[in-house]
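Chemist: please work out how this folds:
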Amino acid sequence: MHKVIKEDGVFVETCESGDIEESTLGMFYQDTRYLSKYELKINGKRPVFLSASAEKNYFKEVYLADEKNEVLISRKSCIYKNTFNERIRLTNYGLRTSELYLTIELDADFKHMFEVRGFAGRKGTGKKLAPVVEPRKIILRYTGSDNILRSTVITFSRNITSFKDGRLGFSVELGPKESFDLCVCVHAGEIDSQDFISSDFEKNFKAIRESYDLWFERCTKVFTDSSQFNNLYKRSLADLRMLLSDFGEGPMAVAGIPWFAVPFGRDSIITGIQALLANTEIARGTLGTMARYQGQKLDPWSDEEPGKIMHELRQGELVNTKEVPFGPYYGTLDATPLFLILLSEYYNWTGDKKFFMELFPAAEKALKWMEQYGDRDGDSFLEYIREKEGGLVNQGWKDSKDSVVFSDGRLADPPIALAEIQGYAYDALMRMARIYGELGKKEKANGLLRKAAHLKERFHRAFWMEDKKYFAEALDGEKRKVDSITSNPGHCLWSGMLEYEKAVLVADRLLSDELFSGWGIRTMSCREAAYNPASYHNGSVWPHDNSLIALGLARYGFKDHLKKLISGMIAASEYFEYCRLPELFCGFSREDGGPVRYPVACSPQAWAAATPIALLQAMLGMRIDAAQKCIELNPALPEDINHIEIRDMLIGGETVDFAVHRIGGGIKLEILRSEGINIIMKERGRS
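Modeler: Sure thing, here's the model as predicted:
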């Protein structure tokens, strides 16, 4: 399997041996591949692979051996300050002196990430320049069609013995038990050699390790009597730290590695919502970044509209030459109401009124977009249609071309109104109504409440399928119900838009055998014509999808459903490397064996990484109101968890510690520390 490490704007994906030798691997920075080949050989031969691990996310460790199994090679690497650092150590465990020749073959093709993924039809390409070779440095250069010079600066801790056609060599003589170290630093971009990052591997490794330690210290501590959930939560924190990048407004989570190591409106926003229990910094950085790139004008090329929240922000040559509309691209319908939900939730957790008011103008613009542009025909529903070729056909979270499909297999034609997005819109309206009310703008608040009530009533009439006792996935351009049974309406539980009687039917269906695989809720019922357990959106299991449904089940007090769902997700995590829930996995039933990995899933992926935190919030039935200094709990502990202890959780700037225990048939709350925050248990049934 491939191994990946990341820090801020740089990530490096290699094969298990530590080499970059396949077409999709490399060192990437700003959507450009700055290292496309990096292959190590001893005496002209590839070493024998022994083991590899990238469990810590910031550090990769590989062990190899020569063909005689006498010289062992360790490759330890990390990323620090946009620089890939590797220490290659050769140790002779033979009885005689070994004459070795270490070679490293290097290249940088400077391809855009889209080209690496298969983008074809370039209008033109740039020009690779001759490498600059110095005794301990090689510079690979490329002038792009955007007239930007890009450079990969590679420095070595020892003098290069030879260099030809991208292959450099080092002569090594090792006596018995002697070692030889070579430190390699690969930097993306021009840099003055005098200011170049230290080639001291241990120093750089220590710095990045300490930054992770500081991150863990700033996050909420969680202890349960389930070792599997404890591992899952720790993995969640580690993966979120790995995915953090700062685009000028504070750290936020990029969507996923390798294909989506960029800001994504929907993905990053939902990750911020999911992660609030553990750390609110992600939400703040996400909100600032989304407000910074909020739509300002009408631009069909990029689907930009005033007030709209972006879908995806890319950099690099293809963006600069406008060969792709991603700088940024706005082709998503759900990011804008989700932005309002995250802003409201961030305020609920932090009580940070100053930051909230700084972003309030962006919130009002987002609300105006929903009214003016999101509802294309005035029927109260948010709908999408692609404005130009090159954009996304489907613009909800299930954005593959075949994801909105009738039960007979026909694809729906746009404009399309998705069920879950109407839920997001309802929630956003309710939250903004509350905010306007608190600001003393009663008329505006009442107007939004009326709109929300009208949307709820219209939704139940237009989307409910009486014959199937379930909500449609969507309405197509002719306002016909897209009648496949999918997970989409489950998000409306999270939004609180469903009437209780219908919410019961939705919850029952979601946890029935046709949708629940035993590991998680499928995106589509196994009884549908378009169902395929190995498809991207029509039968697979997405952890983030399940986490939002779990929060919805908790909201309505459906505890038995919630326990079943959480138990399945925790059990599934045991089958994946490092207990890491991937972006998605196949929807085969549990009776068929362990969960099956989806072949090209991002891992780690932001909203999958944050899923365990959201599941924990659902288990605790937690509602937060920092302004009222109140935490409300309604726990539902699955069978294998009898004790949850929360430490160092920040609410409105105050630190709280508490625990819940299963005792007999009930749950007991134990308050360990509560500095001005009222923690209560409250049973909930109807949302």
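
Chemist: all contacts plus neighbour counts: C-alpha atoms, from now on.
Modeler: Will do.

Chemist: what's next to stretch 670-681, contact-wise?
Modeler: With contact meaning C-alpha atoms under 8 Å, 6 or more residues apart in numbering, stretch 670-681 is reached by 629-634, 651, 654-661, 669.

Chemist: ranking by neighbours, what's the top pick from those residues?
Modeler: Within the contacts of stretch 670-681, most neighbours by other C-alpha atoms under 10 Å means Ile651, with 26 neighbours.

Chemist: show residues contacting stretch 214-224.
Modeler: Under the contact criterion C-alpha under 8 Å, 6+ apart, stretch 214-224 has outside partners 230, 233, 237-238, 241, 277-279, 641-650.

Chemist: just these: which are in strands?
Modeler: Secondary structure defined by DSSP state E assigns His643, Ile644, Glu645, Ile646, Arg647, Asp648, Met649, Leu650 of the contacts of stretch 214-224 to strands.

Chemist: most centrally placed residue in the chain?
Modeler: Residue closest to the average C-alpha location in the chain (C-alpha atoms, centre = their mean): Ala606, at 1.6 Å.

Chemist: leaving out the residues flanking it, which one is nearest to that residue?
Modeler: In space, and not counting its chain neighbours, Ala606 is closest to Ala255: 5.1 Å by C-alpha to C-alpha, 6 or more residues apart in numbering.

Chemist: to compare against the first, here's the next sequence to fold:
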Amino acid sequence: MADADTDSGWKTIAPQSAPDDYHIEVEKSLVDQPLRTLKRDDLFGVFDNYGDFRGEEHGAHGLYFHDTRFLSRLEFRLGGKPPLLLDSVVLDDNSALIVDTSNADLHVSAAPAGAAPVGMELPRETLFASRLKFLWEDAAYERILIRRFGGPGLTIPADLRFDADFADLFEVRGDIRLKRGTLSATVVDPATVRFSYVGLDEIARTTTIQFEPAPDELRPLGARWLVDLTERDRATILTRVHCAIGDAPAADPPSPIAAYRGLRRSGRKRTAALRQVETSNEMFDSVLGRSAADLEMLITKTPHGLYPYAGVPWYSTIFGRDGLITAIELLWIAPAIARDVLLVLARTQATEVDEAADAQPGKILHEMRGGEMAILGEVPFRRYYGTVDATPLFVMLAGLYFRRTGDLETIRSIWPNIRAAMGWITDWGDPDGDGFVEYHRMTDRGLANQGWKDSHDSIFHADGRGAEGPIALCEVQAYVFAAHEAAALLADALGEPGAEAHAAKAEAIRTAFEDRFWIEEMGCYALALDGRKEPCRVLSSNAGHALFARIAAPDRAARVAKLLTGSRFFTGWGIRTIAAGEARYNPMSYHNGSVWPHDNALIAMGLARYGHKAEAARVLHGLFEAATYDELHRLPELFCGFPRRRKRGPTGYPVACSPQAWAAAAPFALLGAAIGVDLDHAAGALAIDRPFFPDFLDSVRLPELRLGSSAMTLAFHRAGQDIAAQVVARSGPARLVVSK
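Modeler: Presented below is the predicted three-dimensional model:
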């Protein structure tokens, strides 16, 4: 038993092995101090606002590469003291972090030869130290510029303290490992330190730190420069931290100057269309700009193709569900992202039964990890398929993508994967043959809940009892309905058999869904059916996804819309995951009362599709204003579901990822829903359905929207209670159709 905490009287219990839902152990909140995040492909850094990190003390801080923390400590000292912070900013395009500081008041009691006199005081704000930090390829770079403004010439020490723990990301999240590999730190030469770790997986991981100029003193855990400012007023220190995996010698990374030039030349081509949207509201433009930059940062080169990693710090890897929903949110404006997501998930689709990975033939990937614990099987996520919704979402996205682009070549290339996914839905996903797709983990090490609300306590009955599996989730049946509709469309386009059968199956699912999931006395769809086919009579945001997938009857959709935008669900910032007053409602929980931007975006898309445009605009307004309270104007993964209070912003969630891909995509999905954009390649039409703007928007200009060989640039302006659409530029035969 753990010792009692003598101050509080509470006992601290040491965590045992990883819990069954692999939740994140929390001792340090990610919102207790500002964080600065940089990411480049599989390398990312989480810094404090000084540009330092103290990972062993402060949780998520560190430099990470392939799910491992390659540098856990990096602290800068000037004159032996932490400097005073002046400014700390991640550039608007997320390319670099710039931190400006000055010296603290210094009392120099001893000095080396040539330094200022012993006993001299150096007033604060005499020295300026600026840190420029960026990532390129497999290395993190920093330039420290120290300048003297007035005062006597002097020599002053500048220090960097560093360490590498090579903690697996799941260790950082709170898992306890009883055994670890072998770690060493070596001074290689006067300008280089190398940390080496050979894990229990027998894979070598190395962190090499190089300095220019060489420090005056170099130790395995620290470097010191005696910065001579007697004859000059500035000095520069350059560092390069290179991460490598495996024993093969790696090519030296480029110099800091060459790397920075490469970074600036790399451009932002993958999200160019997103950055061209302009509105009448500068703050909303800032929110859209940050979202576009976050998506550019999260889209990653993988061995399987480009993919939007889910989020930093906990989910910087391929997640099937997250990538699919991100692609759906952006489809109207950036369809190429959907193509890449489909191709990557087709290449990683399960082909055989693997109980440890919850894999069955045709199933779409949930999560892929490359750290030591995943390689050793200490966590089951090396290639893990424990998700019930990614497979129907994959087929649904394929249908939406084809309707949007007419790209039959891509659809033909993944048609075997679509057929395999539909086979999983029909067979493995519905083992009892009742027409509903259910989940039940194959071993006790998998995720207990396998929808997007995958916390261990997120699926329950009205009295608070946890639902026993196999569980059929409300939103999953909606996705399966949409998947059959998509499969019918694609089979017909390819001249393949089965289109009529898929259309008939979709209609059968719609009928069964309305019969079994609608709860009249609630005026809403049930959260789920448990293993005894008993409905979970809980008011949840999951019901809003029935509108998103268009399975809901119009009259029932209207009742759901009223509920979701009423006081039990709508906080003023957004729609809660669970309505206030339900058995497990807790506005501080991960899934039982919090507000998730992506959840709200999908619901708003559904509201708009059923004509509830004012309600969709209300969701957009709330989330926009929530983003304005973030210093970077960014929507996080989630925030707490407390009601909106005057003169203050939303309450943060302690371990929310920021940035998070599907949250970054949400403003674009919400804007598309408000405008009512619908692009149909086969019809050759760009349709605008009943545009409705929230009060903060008077005009919107959309970039060149492409539809086959056609392109249109559109402008929208408020005219009283009406929104007028104007074609600014066009080419090709596509038609513009506006419904009011």
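
Chemist: if we can go back for a sec, can you pull the contacts of the corresponding residue of the second structure for the residue nearest to the centre of the first structure?
Modeler: Taking TM-score structural alignment, Ala606 of the first structure has Ala661 as its aligned residue in the second structure. Residues counted as contacts of Ala661 of the second structure (C-alpha under 8 Å, 6+ apart) are Asp294, Leu295, Leu298, Pro308, Tyr309, Ala310, Gly311, Asp322, Gly323, Thr326.

Chemist: 10 Å instead, please
Modeler: Neighbour list for Ala661 of the second structure: 291-292, 294-299, 308-312, 315-316, 322-323, 325-327, 598, 635-637 [criterion: C-alpha atoms under 10 Å, 6 or more residues apart in numbering].

Chemist: Leu71 of the second structure matches what in the first structure?
Modeler: Counting by TM-score structural alignment, Leu71 of the second structure lines up with Leu35 in the first structure.

Chemist: could you check how many residues crowd around the nearest residue to that match once chain neighbours are set aside?
Modeler: Leaving aside its sequence neighbours, Leu35 of the first structure sits nearest to Ala108 (C-alpha to C-alpha, 6+ apart; 4.4 Å). Using other C-alpha under 10 Å, Ala108 of the first structure is surrounded by 22 other residues.

Chemist: who's in contact with Ala108 of the first structure?
Modeler: By C-alpha under 10 Å, 6+ apart, Ala108 of the first structure lies in contact with 26-27, 32-38, 128, 139-142, 151-152, 166.

Chemist: let's see it at 7 Å
Modeler: Contact analysis of Ala108 of the first structure by C-alpha atoms under 7 Å, 6 or more residues apart in numbering lists Arg33, Tyr34, Leu35, Ser36, Lys37, Leu140.

Chemist: aligned partner of it in the second structure?
Modeler: Checking TM-score structural alignment: Ala108 of the first structure goes with Ala164.

Chemist: identify the residues contacting the aligned partner of Gly320 of the second structure in the first structure.
Modeler: Counting by TM-score structural alignment, Gly320 of the second structure lines up with Gly265 in the first structure. Applying C-alpha under 7 Å, 6+ apart, we find Gly265 of the first structure in contact with Met290, Ile309, Met310, His311, Glu312, Ala335.

Chemist: aligned partner of the fourth one in the second structure?
Modeler: Translated: His311 of the first structure. So His311 of the first structure corresponds to His366, using TM-score structural alignment.

Chemist: can you check the last one too?
Modeler: Structural alignment places Ala335 of the first structure opposite Ala390 in the second structure (criterion: TM-score structural alignment).

Chemist: next up, the contacts around the aligned partner of Gly166 of the first structure in the second structure.
Modeler: Counting by TM-score structural alignment, Gly166 of the first structure corresponds to Leu221 in the second structure. Leu221 of the second structure makes contact with Arg161, Phe162, Asp163, according to C-alpha under 7 Å, 6+ apart.

Chemist: what's the match for Gly552 of the first structure in the second structure?
Modeler: Gly552 of the first structure maps onto Gly606 in the second structure when the alignment is built from TM-score structural alignment.

Chemist: and its match, how far from Asp515 of the second structure?
Modeler: From Gly606 of the second structure across to Asp515 of the second structure, the span is 21 Å (C-alpha to C-alpha, to the nearest Å).

Chemist: ok, these two, which is more surrounded?
Modeler: Each of Gly606 of the second structure and Asp515 has its neighbours counted (other C-alpha under 10 Å); Gly606 has more, 25 against 10.

Chemist: if we can go back for a sec, could you work out the most separated pair of the ones in strands among the contacts of stretch 214-224 of the first structure?
Modeler: His643 and Leu650 (20.5 Å; C-alpha to C-alpha).

Chemist: so the two - more neighbours on which side?
Modeler: Under the criterion of other C-alpha under 10 Å, the comparison of His643 of the first structure against Leu650 puts Leu650 first, with 21 against 17.

Chemist: what range does stretch 290-297 of the first structure cover in the second structure?
Modeler: Mapping stretch 290-297 of the first structure onto the second structure (TM-score structural alignment) gives residues 345-352.

Chemist: the equivalent of Leu510 of the first structure over in the second structure and Asp680 of the second structure: what is the separation?
Modeler: By TM-score structural alignment, Leu510 of the first structure lines up with Leu564 in the second structure. The gap separating Leu564 of the second structure from Asp680 of the second structure is 29 Å, by C-alpha to C-alpha.

Chemist: with neighbour numbers in mind, choose between those two.
Modeler: Neighbour comparison, Leu564 of the second structure and Asp680: the larger count goes to Leu564, with 28 against 21 (by other C-alpha under 10 Å).

Chemist: quick one: contacts for the most far-flung residue of the first structure relative to its centre?
Modeler: What lies farthest from the middle of the first structure is Arg96; by C-alpha atoms, centre = their mean that is 50.9 Å. Applying C-alpha under 7 Å, 6+ apart, we find Arg96 of the first structure in contact with Gly175, Pro176.

Chemist: now Val341 of the second structure
Modeler: Shown in contact with Val341 of the second structure (C-alpha under 7 Å, 6+ apart): Tyr307, Gly323, Leu324.

Chemist: give me the mean distance between whichever helix or strand the last one is part of and the first structure.
Modeler: Leu324 of the second structure is part of helix 320-330, with elements assigned from DSSP states H and E. Comparing helix 320-330 of the second structure with its match in the first structure after superposition yields a mean distance of 0.8 Å (mean C-alpha distance after the TM-score superposition for the first structure).
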